[in-house]
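S.K.: dropping the sequence and predicted coords here.
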Amino acid sequence: MFESASNLAVPIISALASIGASVVSASVSVWASRRSGSQKLAEMREAWIDDLRNKLAEFVGTMHRIMNEADTSVTKEREMLLRQLNSDLMRTESYISMKVNHGEAVSQRLLDSMAQSRGCAAYISNGARDLVERAQLHLDEMQAISRLVMKSEWNRVKNDFIRPSKRILESQQSNLQRQLDQIPNSCAPFQPKGEIR
């Protein structure tokens, strides 16, 4: 009788060990898959951040070229160059607009300051030199907000790996909003009441 019980225990223990090994193997596989997915997402976000940074720099550089060219004498070549630069500025603005989340306050402020800058550039190109100072205010705001957009995205990359608590996520959002509120809104005087962000 003892021999038949031990004969029965061996297959049961063997089956339990096999099930346990399968569960551990599946758990490790799921963990590795999630980790790999997080890593791929982080790599994509890093590429997105780099591309956005390059396009923002391109926008600022084009704005400065327009402001510099507006100082030169009026010629046919200059007019064509300014038209091309304004076209490039609009294309860059559209590209950036498609990349950012319009539902986030920081992104919306970025887009507002870019739109105001581009508007100033169009008028400056047609001789309104008095708008150069205003354009520079919008560019200063845009650059400050750009740093917040980048910081927000780096937080997302980091959060993909460390999986922070809800309290930490709320703290990150609160800090971002506080920093955004400290940046002077150069667009506020030029927006209709009720539209100020």
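M.R.: Thanks, I have the structure now.
S.K.: use CA for all of it now, contacts and neighbours both
M.R.: Noted.
S.K.: ok, the residue of the chain most remote from its centre to residue 116 distance?
M.R.: Residue farthest from the centre of the chain, counting by CA atoms, centre = their mean, is residue 1 at 72.2 Å. Residue 1 sits 91 Å away from residue 116, taking CA to CA, to the nearest Å as the criterion.
S.K.: before we go on, here's another structure to hold up against the first:
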Amino acid sequence: MSQGVQDAWNWSIIWPNIITIVVTIGAFILAYVTSVKSTARMTEIVRDTKLADLRTRWIEDTRKALADFDELAINLVNPPDMAVQNENVARLLRLKTYIRLKLHLPETLHEKAMKRIEQIFLLSSQGKPFANESEEVGRLFNKIFKIEWNRVLVHLGEKTAEDAEREKTELLKGE
């Protein structure tokens, strides 16, 4: 071989260039994979946070509707006059419908709570007392809210799904 051809294949010159190219490609692939994983994790965190926020708002909104419902039902038992009573019955009916829409009626606990709310509506619109039914609604909704709050904690990663399910099973005993 001639000296010129031998110099063209001088590996001491070629190896650093090959190593530089391999390291550059490796760094690009590593940066890309890290970016994809980071974006996926952030998307999951945002999704879980939004779900937790929606459940929290559902709990608070339903609590307010229940308080309004109870207040109106109490006002119906001792109405000041017929016009006010008719207005209260109409508002109570709207709240009953609103609460029904907030509940997931295929769940047994939700269905039982709605039946009690309907009993309160009937009793209060007839001017009859409903203390026992009201107490039962409070008890049922305390369980519903606890179950929903556990779901919030699962979405936020503060509780495992297994722990939440175990607490739900414990809460539903006897229902």
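M.R.: Perfect, thanks for sending it. In this text the structure is predicted, and so the values were computed from the model without any measurement.
S.K.: in structure 1, which spans are helices?
M.R.: Along structure 1, the segments classed as helices by DSSP state H run 2-69, 76-99, 105-125, 132-162, 166-182.
S.K.: need those in TSV with mean neighbour count, can you?
M.R.: Shown next, in TSV, are the helices of structure 1 (neighbours: other CA atoms under 10 Å):
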stretch	mean neighbour count
helix 2-69	14
helix 76-99	16
helix 105-125	21
helix 132-162	18
helix 166-182	13
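S.K.: so what corresponds to residue 155 of structure 1 in structure 2?
M.R.: Mapped onto structure 2 by TM-score structural alignment, residue 155 of structure 1 lines up with residue 150.
S.K.: for its match, what are its contacts?
M.R.: By CA atoms under 8 Å, 6 or more residues apart in numbering, the contact list for residue 150 of structure 2 reads 159, 164.
S.K.: please redo it, this time with the cut-off set to 6 Å
M.R.: Each residue near residue 150 of structure 2 by CA atoms under 6 Å, 6 or more residues apart in numbering is listed here: residue 164.
S.K.: what distance do you get for it to residue 52 of structure 2?
M.R.: Per CA to CA, residue 150 of structure 2 is found 10 Å from residue 52 of structure 2.
S.K.: what residues are shared contacts of those two?
M.R.: The contact lists of residue 150 of structure 2 and residue 52 share no entry, where a contact means CA under 6 Å, 6+ apart.
S.K.: follow-up on the earlier one: and the match of residue 155 of structure 1, how far from residue 72 of structure 2?
M.R.: Residue 150 of structure 2 is 30 Å from residue 72 of structure 2, by CA to CA.
S.K.: residue 168 of structure 2 too?
M.R.: 31 Å.
S.K.: also residue 99 of structure 2?
M.R.: Taken as CA to CA, the span from residue 99 of structure 2 to residue 72 of structure 2 is 14 Å.
S.K.: what's the match for residue 141 of structure 2 in structure 1?
M.R.: Aligned counterpart of residue 141 of structure 2 in structure 1: residue 146 (TM-score structural alignment).
S.K.: in space, what's closest to its match - neighbours in sequence excluded?
M.R.: residue 110 (6.8 Å; CA to CA, 6 or more residues apart in numbering).
S.K.: quick one: map that neighbour onto structure 2.
M.R.: With TM-score structural alignment as the criterion, the equivalent of residue 110 of structure 1 in structure 2 is residue 113.
S.K.: try residue 8 of structure 1
M.R.: Match for residue 8 of structure 1 (TM-score structural alignment): residue 18.
S.K.: ok, now which ones touch that match?
M.R.: Contact analysis of residue 18 of structure 2 by CA under 6 Å, 6+ apart lists nothing.
S.K.: ok, now how distant is it from residue 83 of structure 2?
M.R.: On the measure of CA to CA, residue 18 of structure 2 and residue 83 of structure 2 end up 91 Å apart.
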